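> here are the coordinates; sequence isn't available:
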């Protein structure tokens, strides 16, 4: 979907180009963090850290892997999360 008027696109582009590379990078990081918080807000409350990480991965990359690959990756995510919580 592209419902942004061309003049608004150009205004935003010129504003972004006035920022330093570091400012643009930090803006991108901030937007990614905001998107992550929106996704996490859609999850049921009370999930374990492993469940949350699995759901995030599936939401972001669920269409990028076949079932076998997804299963291996999710197992790895769960193992790393549990290891992190133990140490």
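Structure's in. What do you need? The shown structure was predicted, so the numbers you read here are calculated from the model rather than taken from an experiment.
> could you use CA atoms for every contact and neighbour count after this?
Noted.
> quick one: the helices in the chain?
6-18, 21-41, 49-61, 67-86 (DSSP state H).
> adding mean neighbour count, write the ones you listed out as TSV.
What follows is the helices of the chain, written out as TSV (neighbours: other C-alpha atoms under 10 Å):
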stretch	mean neighbour count
helix 6-18	11
helix 21-41	12
helix 49-61	15
helix 67-86	13
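> which residue is nearest the middle of this protein?
In the chain, the C-alpha nearest the mean C-alpha coordinate belongs to residue 36, at 4.6 Å (C-alpha atoms, centre = their mean).
> and here is the other one:
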């Protein structure tokens, strides 16, 4: 048995737009439009997900956190606090 989601093509297109138009962590600008994010394209794509009652997929590193100097091991202190 498979699960069918309504609006699949529209959701796929909205996901592609969110991936392209992510706001950068470094300066807050849309990666594609170069305007202060979220841009109009991102807002329209987010509305598709809102109306579909689904969440978009997150792509690690899409907002380029390295522009702010973040590193993968910056959260190592967390494991010592949680006992992991």
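All right, it came through fine. On a predicted model such as this, the values are computed, not experimentally measured, just so you know.
> just the TM-score for the two chains, thanks.
The TM-score (TM-score structural alignment, normalised by the length of structure 2) is 0.31; 42 aligned residues with a C-alpha RMSD of 3.5 Å.
> please give me every residue in contact with the residue nearest to the centre of structure 1.
For residue 36 of structure 1, no contacting residues are found, by C-alpha atoms under 8 Å, 6 or more residues apart in numbering.
> so how far is residue 74 of structure 1 from it?
18 Å (C-alpha to C-alpha, to the nearest Å).
> please apply the same query to residue 81 of structure 1.
Distance from residue 81 of structure 1 to residue 74 of structure 1, counting by C-alpha to C-alpha: 10 Å.
> and the next helix or strand past the helix or strand hosting residue 19 of structure 2?
In this assignment (DSSP states H and E), residue 19 of structure 2 forms part of helix 8-20. Using DSSP H and E, the helix or strand that follows helix 8-20 of structure 2 in sequence is helix 40-52.
> that following helix - contacts with which helices or strands?
Counting contacts by 3 or more C-alpha pairs under 8 Å, 6 or more residues apart in numbering; DSSP states H and E, helix 40-52 of structure 2 is packed against helix 8-20.
> for the helix it packs on, packing partners?
Helix 8-20 of structure 2 sits against helix 40-52, with contacts defined as 3+ C-alpha pairs under 8 Å, 6+ apart.
> just checking, next helix/strand downstream of the helix it packs on?
Once the chain leaves helix 40-52 of structure 2, the next helix or strand it forms, by DSSP H and E, is helix 76-82.
> tell me which residues in that following helix are buried?
Buried residues in helix 76-82 of structure 2, counting neighbours by 16 or more other C-alpha atoms under 10 Å, are absent.
> ok, now stretch 42-51 of structure 2?
Buried, per 16+ other C-alpha under 10 Å, within stretch 42-51 of structure 2: 42, 45-46, 48-49.
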